[in-house]
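J.: got a structure for you, letters missing:
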């Protein structure tokens, strides 16, 4: 199934019990709110699909994996309600990934920024290329990675989170991300990545789906409070994005 319009595309394919979700957007695979909602809905549908055991999360193209939130929509926010609503889109997506009954495997082929790091962190298992550097640049634009923080901290810990967040202009290499536990393995190129991804997901899909579902629950134990926490964080970010600092920084970044 393909859903595509001016604010991005989403392609869903299912083969041999492995579903692939491929999102795309012309602006470095960034996320306007509607695309976040479409991806969330697709995940919820696959979660209840008995023909699916494993989900691959990937993005289109050969450039960035995901540039995070849409700068155009951030600049269009005019009040706190709108800001909270926009960032709640990431809260809904991360909660859908958390509650999904299927194992989600991330394919990170290129750079990930902000919300893109959050999506990678919310995957249950991640394979990446050497080009998959990561950055949390939110402080540099007057906000912070508040909504995605629980997902990132769960994977790499608070110390590594602080190292990324406070050095908001610095890229961390794919090898750094692997050493911290975000990536399970790193490959020289996309050909090697896709070969490993196919083998891994094929093996995973051959396992007892009930066992996989129970394992998913174990992996996410202790995160039920995200149901409220992530939306509280969305409200914080929704307020900060209206600040003069954020307005000026976003305008400068967009230029």
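T.: Looks like it arrived, so ask away. Keep in mind that what you see is a predicted model, and the values were worked out from it rather than measured.
J.: CA atoms for contacts and neighbours, from now on please.
T.: OK.
J.: Report the separation between residue 244 and residue 136.
T.: Computed as Cα to Cα, to the nearest Å, the residue 244 to residue 136 distance reads 20 Å.
J.: now for the helix or strand harbouring residue 233, which elements pack on it?
T.: Here residue 233 sits within helix 226-240, counting by DSSP states H and E. For helix 226-240, the elements it packs on are helix 80-99, judged by 3 or more Cα pairs under 8 Å, 6 or more residues apart in numbering; DSSP states H and E.
J.: tilt between the very next helix or strand once past the helix it packs on and helix 80-99?
T.: Heading C-terminal from helix 80-99, the first helix or strand you meet, by DSSP H and E, is strand 103-108. Strand 103-108 runs at 120 degrees relative to helix 80-99, counting by axes from the mean of the first three to the mean of the last three Cα atoms, to 10 degrees.
J.: contact partners of strand 103-108?
T.: Residues outside strand 103-108 that contact it (Cα atoms under 8 Å, 6 or more residues apart in numbering): 53-59, 65, 97, 120, 123-129, 132, 193, 197, 201, 212-213, 216.
J.: So which of residue 244 and residue 136 has more stuff around it?
T.: residue 136 (29 against 11; other Cα atoms under 10 Å).
J.: then this one, side by side with the first:
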């Protein structure tokens, strides 16, 4: 396996004023810290790019959008500092998406777990397929969805987030995610690409200054996330060191 494959891949393409960012990793599009950092940096770079007004965020493959944090790297965490640093990667990414001056469209072509659900929740408008089920499995490995909780709760509400979190082994269907506001639209897999492209084309034709101001309104009252998400990362970083978590991670990996 090449070093690029081990670290995951990240590519950005441009069509008019639309930037499409695609991430991928051979382990079910999971996120090692390096890939999280690269995606965060790319979102920040595009936020400052005055030639674009819309970002499409998507992943490689057909069945899995994102499986969350890299289990291999979680097993390598040896102390609280390392744990906090790892989960801060998701905090940085969610804040970058929240602060981005561009509207972010999520293209979800498959299932999402844990941090992947958080990334979906941080998008401004989300297209998914009818097969794009979601799950918050963190309790099953001895932690919790602490960093992504504010983003998920903001989209689907505290009670629905609680339902997902406590039913840690259960999938929620795409229809459930649509009903609760995580998804904006769902389409058959064969129609997803066209639906996303058509919407992005229409959106990018609007006044970019109006889109930028709308983005600010969409994310009103989330300024405290600049500290909150890192406080949550510290909680998770401590819990991942427990014997329960180490044993559960090994079982999941097998």
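T.: Looks like it came in fine. None of the values given here were measured: they were computed from a predicted structure.
J.: for the very next helix or strand once past the helix holding residue 233 of the first structure, packing partners?
T.: Note on helix 226-240 of the first structure: by DSSP H and E, the next helix or strand toward the C-terminus is helix 244-254. Contacts defined by 3+ Cα pairs under 8 Å, 6+ apart place helix 244-254 of the first structure against helix 71-76.
J.: mean deviation of the helix it packs on from the second structure?
T.: With mean Cα distance after the TM-score superposition for the first structure, helix 71-76 of the first structure departs from the second structure by a mean of 0.2 Å once superposed.
J.: And residue 215 of the second structure, how far from residue 253 of the second structure?
T.: Counting by Cα to Cα, the gap from residue 215 of the second structure to residue 253 of the second structure is 39 Å.
J.: ranges for the strands of the stretch 1-150 of the first structure?
T.: For the stretch 1-150 of the first structure, strands defined by DSSP state E, counting those that start in this stretch occupy the ranges 2-5, 8-15, 18-24, 54-59, 103-108, 112-113, 125-129, 134-135.
J.: Now tell me what touches the first one from outside.
T.: Which is strand 2-5 of the first structure. With Cα under 8 Å, 6+ apart, strand 2-5 of the first structure has contacts from 9-12.
J.: and what of stretch 222-236 of the second structure?
T.: Taking Cα under 8 Å, 6+ apart as the rule, stretch 222-236 of the second structure contacts 80, 83-88, 91, 95, 143-144, 146-148.
J.: Tell me the one of these nearest residue 206 of the second structure?
T.: Lowest distance from residue 206 of the second structure to the contacts of stretch 222-236 of the second structure (Cα to Cα) belongs to residue 95, with 24.7 Å.
J.: Need the counterpart of that closest one in the first structure.
T.: Using TM-score structural alignment, the equivalent of residue 95 of the second structure in the first structure is residue 95.
J.: quick one on the thing from earlier: for the helix holding residue 233 of the first structure, list every residue counted as buried.
T.: For helix 226-240 of the first structure, burial by neighbour count (16 or more other Cα atoms under 10 Å) applies to 226, 230-240.
J.: Same list (those) but as CSV, adding distance to residue 20 of the first structure.
T.: Shown next, in CSV, are these (distance: Cα to Cα, whole Å):
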residue, distance to residue 20 of the first structure
226, 25
230, 26
231, 27
232, 31
233, 29
234, 28
235, 31
236, 33
237, 31
238, 31
239, 35
240, 35
